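**Q** Provided below for reference: sequence and predicted model.
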Amino acid sequence: MAPKDSTREAHFPSIEKKHGEPMKYWFAVMKKLDSKKYPEQIAHLRENYGFSQAHANALVMFSRGSVSSRRHETSADYFKSIKPEQAKTMKKIFKAIQSKFPKLELVIAWNQPMLKNGDEYIFGASAATNHILIAPWDQQVLKEFTPHFAEYRVNKKTIALPNDWPVDEKLLQKMIKASIKK
């Protein structure tokens, strides 16, 4: 399980414990891999030392100067980092949901805005290059509402909407209501 601390260093005690070497040793290994690309560094740690993806990523990214996996502290920070049209649509999506369900908390998780009901994630959204992805966390809800999104691309866990999607407040609210009931 990933530590709640988003710093790369939060993984270091687990790396030392699991692989039996101090971080000084692992930094020396990374120094030797300095000229390699990210995928090669990850593969080397996984194949030669049995690192998990999370531990390999933490070590590689720390060695490359990234000390935290957190890119956005707030939803406002997230919205500033995406195209204005996407930000406008996503803000409308979250506003439509929170107007009906004000107790849902808007948080940043996995570097994107998510709605939580207590400790449970209910809904998330993210901006891709040419579309916005929305994701009800409950797969039954996604399956149930797929027909309502027939004109869009429905993936395994997400729905791809155009950046300028005319927000269907009632549909989103029904999805959230179904998610909360489950």
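**A** That came through fine.

**Q** all contacts plus neighbour counts: C-alpha atoms, from now on.
**A** OK.

**Q** tell me the spacing between the residue lying closest to residue 136 once chain neighbours are set aside and residue 117.
**A** Excluding the flanking residues, the one nearest residue 136 by C-alpha to C-alpha, 6 or more residues apart in numbering is residue 123, at 4.4 Å. Using C-alpha to C-alpha, to the nearest Å, we find residue 123 at a distance of 9 Å from residue 117.

**Q** settle it for me: which of the two has more neighbours?
**A** With neighbours defined as other C-alpha atoms under 10 Å, residue 123 and residue 117 compare such that residue 123 has more, 23 against 15.

**Q** pretty sure that one is in a strand, no?
**A** Yes. Looking at residue 123 with DSSP: H, G, I helix; E, B strand; the rest coil, it is inside a strand.

**Q** which residues of the protein fall in strands?
**A** Taking DSSP state E, the strands of the chain run over residues 105-109, 112-117, 120-127, 132-136, 153-154, 159-161.

**Q** what is the neighbour count of residue 134?
**A** 21.

**Q** again but with residue 178, I slipped
**A** There are 18 residues near residue 178, going by other C-alpha under 10 Å.

**Q** another one to put next to it:
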Amino acid sequence: MHDEFLATLGDATQREKLASILTWIQSHFPHLEPVVKWNQPMFLDHGTFIIGFSVSKQHIAVAPEVAAMKQFELSIQEAGYKATSNLFRIKWHDAISWDLLEQIISFNIEDKRAVTSFWR
């Protein structure tokens, strides 16, 4: 599902970095459904949003919703990522904090297990 989106990225380095994140998520959370909505690759669990990504010239934006951003605010800062209330940014040259991604995704899966809407 994400392959079509990845093919739209002209920069091979950017495409490979985002592909590594999406592939990692699929391998660690195989029950999550990969989709593209609003031109953004994302993962759903029982129809509810878990995490999404967008790309810019400077970075990958990681959007796990506000509740997860609040829960992991300090960890995001410690990883060296810039953040807003809705997302944090991984610059193309930054290392990926796999532990942080795993914690955020696991938190959203558990926190949203009874959620029936797309967003919180």
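**A** Noted; the coordinates are in hand. On a predicted model such as this, the values are computed, not experimentally measured, just so you know.

**Q** one step back: for the alignment partner in structure 2 of the residue nearest to residue 136 of structure 1, what are its contacts?
**A** By TM-score structural alignment, residue 123 of structure 1 lines up with residue 51 in structure 2. Listed by C-alpha atoms under 8 Å, 6 or more residues apart in numbering, the contact partners of residue 51 of structure 2 are 42-44, 62-65, 105.

**Q** okay, angle between the longest helix along structure 1 and strand 105-109 too, please.
**A** Secondary structure of structure 1 per DSSP state H: the longest helix is helix 84-100. Helix 84-100 of structure 1 and strand 105-109 are oriented at 140 degrees to each other (axes from the mean of the first three to the mean of the last three C-alpha atoms, to 10 degrees).

**Q** which residue is nearest the centroid of structure 1?
**A** When C-alpha atoms, centre = their mean is applied to structure 1, the residue found nearest the centroid is residue 110 (2.7 Å).

**Q** any idea what that residue aligns with in structure 2?
**A** With TM-score structural alignment as the criterion, residue 110 of structure 1 matches residue 38.

**Q** what sits against its match?
**A** By C-alpha under 8 Å, 6+ apart, the contact list for residue 38 of structure 2 is empty.

**Q** once you drop chain neighbours, what's closest to residue 83 of structure 2?
**A** Nearest residue to residue 83 of structure 2 in three dimensions, chain neighbours excluded: residue 89, at 6.2 Å (C-alpha to C-alpha, 6+ apart).

**Q** do residue 133 of structure 1 as well
**A** Residue 133 of structure 1 sits nearest to residue 160 (C-alpha to C-alpha, 6+ apart), 4.6 Å away.

**Q** burial check on residue 60 of structure 1, number of neighbours?
**A** When neighbours are defined as other C-alpha under 10 Å, residue 60 of structure 1 has 24 of them.

**Q** that one touches residue 38, doesn't it?
**A** Yes. Between residue 60 of structure 1 and residue 38 there is a contact at 7.2 Å, judged by C-alpha atoms under 8 Å.

**Q** quick revisit: of the contacts of residue 51 of structure 2, which is the nearest to residue 11 of structure 2?
**A** For the contacts of residue 51 of structure 2, the closest approach to residue 11 of structure 2 (C-alpha to C-alpha) belongs to residue 62, at 18.7 Å.

**Q** counterpart of the closest one over in structure 1?
**A** Alignment note: residue 62 of structure 2 maps to residue 134 in structure 1; criterion TM-score structural alignment.

**Q** list the contacts for its match?
**A** By C-alpha under 8 Å, 6+ apart, the neighbours of residue 134 of structure 1 are 123-126, 158-161.

**Q** ok, now with 10 Å
**A** With contact taken as C-alpha atoms under 10 Å, 6 or more residues apart in numbering, residue 134 of structure 1 is in contact with 90, 93, 114, 123-127, 142, 154, 157-161.

**Q** look up how far residue 123 of structure 1 lies from it.
**A** Using C-alpha to C-alpha, residue 134 of structure 1 is found at 7 Å from residue 123 of structure 1.

**Q** before we move on, what about residue 129 of structure 1?
**A** Distance, residue 129 of structure 1 to residue 123 of structure 1, using C-alpha to C-alpha: 20 Å.

**Q** pull up the distance across stretch 82-100 of structure 2, start to finish.
**A** 14 Å.

**Q** try stretch 42-60 of structure 1
**A** Note: stretch 42-60 of structure 1 ends 7 Å apart using C-alpha to C-alpha.
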